[in-house]
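> need the 3D shape of this:
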Amino acid sequence: MHSTSLRISYTAKLPAVFLACALLSIASSVHAQRGAIRIMVEDAAEPWSYPDGSGYANEVVLAAFQAVDVPVKLEVVPYSRCKSQVLSAAVPACFSMGWLPEFNGVLRFSTKPLFKVNADVFEHVEHPIPRKLNAECKFEKDMRLGITRGYEYPEEILGLSKEGVVFVEAVTDQNSLKMLAAKRFSAAIIMTNDFEPKSRKIQLSDTGDKVRFAFNCGVQLGSIGFSLKHPQGITLLAKFESGFQKIEANGTLKKNQARWFDL
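Next comes the predicted model:
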């Protein structure tokens, strides 16, 4: 109470010009927030993007736009919605996305990806995947593979459907591992990264010693996709490219990596 009284008394003695500047600064901040460009980000892809709006990829995107003075507001949504909204040009951008042929003429990705992920195969400890010599990423016909709804996967995974493999969707990677632990899947395709141990996803899914990493089945790049049909899409892409170059050159990108991954 005492310190508050002092602060009020001091403020009252400030010249009117300082008070005017302070009010102008607040008003400008509110205006900038209202005028921020809305882009979407997926809600369940740690460490890249968390449900609360934090995450490595989120910080990279915000830093890139900040570097070129472009105010953006992240709207955290399920990935399926993020993807559908940018494909329909309802929003100018969505991340993090992996390239698919169907995006040609509809989306354009940033030159450099936000990150790289591994499409890793996890198996049940009691029911390991039958292996043949020099034939990894091969599965028996009718095997049920858990994948995450709406995710893009590398060609090695997509081509498995021609071999008779059955893809079954789960809401998240963690949910897919839980289904594997319950023996509802023959295996699960889980996205991991080189900054964390593969056991991290097992810990997050609380599947203990029931599942384990089996082998890798390709690599996927995670990028920010910009709508070619949205009126702000192309301009926003150019701004992002410029901003990304700046944070890469001034060390902001490396600092971000070190903070998130203890490098």
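
> C-alpha only now, for contacts and for neighbours.
OK.

> what about the spatially most central residue of the chain, which SS state?
Centroid check for the chain by CA atoms, centre = their mean gives residue 96 as the closest residue, at 4.0 Å. Secondary structure of residue 96, reduced to three states by DSSP: H, G, I helix; E, B strand; the rest coil: strand.

> one more: residue 239?
With three-state DSSP as the basis, the three-state label of residue 239 is helix.

> ok, it - how many residues close by?
Other residues within reach of residue 239, judged by other CA atoms under 10 Å, total 17.

> follow-up on the earlier one: report the contact partners of the residue nearest to the centre of the chain.
41-42, 57, 114, 222-225 (CA atoms under 8 Å, 6 or more residues apart in numbering).

> go on, residue 192?
Taking CA under 8 Å, 6+ apart as the definition, contacts of residue 192 comprise 117-120, 198, 201.

> you'd agree residue 145 is up against residue 185?
Yes - Residue 145 is within contact range of residue 185, at 5.8 Å (criterion: CA atoms under 8 Å).

> joint contacts of those two?
If you check residue 145 and residue 185 against CA under 8 Å, 6+ apart, the residues they both contact are residue 168.

> helices of the stretch 101-250 of the chain, residue ranges please.
Taking DSSP state H, counting those that start in this stretch as the criterion, the stretch 101-250 of the chain carries its helices at 155-158, 173-181, 199-205, 233-249.

> one more, so I can put them side by side:
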Amino acid sequence: MKSVQVVTRWTLGALLCSTACWGSNKVLLCAEDDFYPYSAGQRGKSVGLTVELMRAAFTEAGLDVEFRPEPYNRCLESVKRGKYVATFDTAKTPDRKQDYLWSTRPLTHIRMLTWGPAGLPQKKIDYADLRGQRVGVAMGYEYPAELLNDRNIIKVHSQSEATNLRNVAAGRLAFTLVDARVAHILINKHDLADKVAHYGEISTLPIYAVFSLTHPQAETTLAHFERGWGKLRAKGGVKRIEDNWPTLSQASLTQLKVE
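So this is what the prediction gives:
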């Protein structure tokens, strides 16, 4: 009878674990595959700033973590359905706030810059300046409510932020909003340095780790993450990891005059 009980409990535990964990000390997460330098897939592996932050936090909690790179919207849906225990790089927008368990603190902050064609007058572009203009947004990505809720701003949807920047350079869009770190990478990759320019920081979005409301291990995994994140912050590990990743210099962000 004792051996039957052991087998039954092991089988039940394996079923509950599903694809989200690989044993008592390993966690499987869904990671966005196209958001470099935060989270991206390279040769089947996840790399990036927030990938490193997630790994470091779970390491502090005594857990190993494995990442499965997938498209962002698929990660969100898979976590919602309980296929994965968590994903990350998610902004707490009203339409998503009730869909997940959220980390207490953000992993980092997205610094949204307004990008337009090079050569415009050097003034900061704000939401009022975007009214009546064609502004590129990437489908499924989070943007400030001031942009999304303003019907006078013409939102043009595309598959990626790279597409939006290229369309600005080609004159098909007036502006787009892209994070400073992401833009730094995309502009160099697509040779856009002389074709687009930023016109100031328009918003800052905190991004979080989000955990499933339906996966049976989610609350426990979130508790492990919170404990590890606290240890990582206390020893200065969060700042050290952030400092290793490129961004536009603060000096370049303060050169624009506000009119």
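
> which of the contacts of residue 192 of structure 1 are also in contact in structure 2?
Shared contacts between this structure and structure 2 among those (both residues aligned by TM-score structural alignment, their matches' CA atoms under 8 Å) comprise 117-120, 198.

> restricted to strands, list those residues.
Secondary structure from DSSP state E places 117-120 of those in strands.

> let me know the closest of those residues to residue 90 of structure 1.
Relative to residue 90 of structure 1, the closest of these is residue 117; by CA to CA it sits at 27.2 Å.

> got the contact list for that closest one?
Taking CA under 8 Å, 6+ apart as the contact definition, residue 117 of structure 1 lies against 191-194, 219-222.

> and it, how far is that from residue 74 of structure 1?
Residue 117 of structure 1 sits 22 Å away from residue 74 of structure 1, taking CA to CA, to the nearest Å as the criterion.

> most neighbours among the contacts of residue 96 of structure 1, please name it.
Counting neighbours by other CA under 10 Å, the one among the contacts of residue 96 of structure 1 with the most is residue 41, which has 30 neighbours.

> who are the packing partners of the strand or helix carrying that one?
Taking DSSP states H and E as the criterion, residue 41 of structure 1 maps to strand 37-42. Other helices and strands packing on strand 37-42 of structure 1, by 3 or more CA pairs under 8 Å, 6 or more residues apart in numbering; DSSP states H and E, are strand 72-77, helix 79-87, strand 93-97.

> give me the range in structure 2 that the helix or strand that it is followed by lines up against.
Downstream of strand 37-42 of structure 1, the first helix or strand assigned by DSSP H and E is helix 56-67. The counterpart of helix 56-67 of structure 1 in structure 2, using TM-score structural alignment, spans residues 49-60.

> give me the buried positions along the matching stretch.
When neighbours are counted by 16 or more other CA atoms under 10 Å, the buried residues of stretch 49-60 of structure 2 are found to be 49-60.

> trace residue 197 of structure 2 over to structure 1, please.
For residue 197 of structure 2, the equivalent position in structure 1 is taken to be residue 212, counting by TM-score structural alignment.

> and residue 157 of structure 2, by the same measure?
Match for residue 157 of structure 2 (TM-score structural alignment): residue 169.

> pull the number of nearby residues for its match.
Counted with other CA under 10 Å, residues neighbouring residue 169 of structure 1 total 17.

> and if you look at residue 145 of structure 1?
Applying other CA under 10 Å, we find 24 residues neighbouring residue 145 of structure 1.

> got it, and residue 186 of structure 2?
The local packing of residue 186 of structure 2 (other CA under 10 Å) involves 20 other residues.
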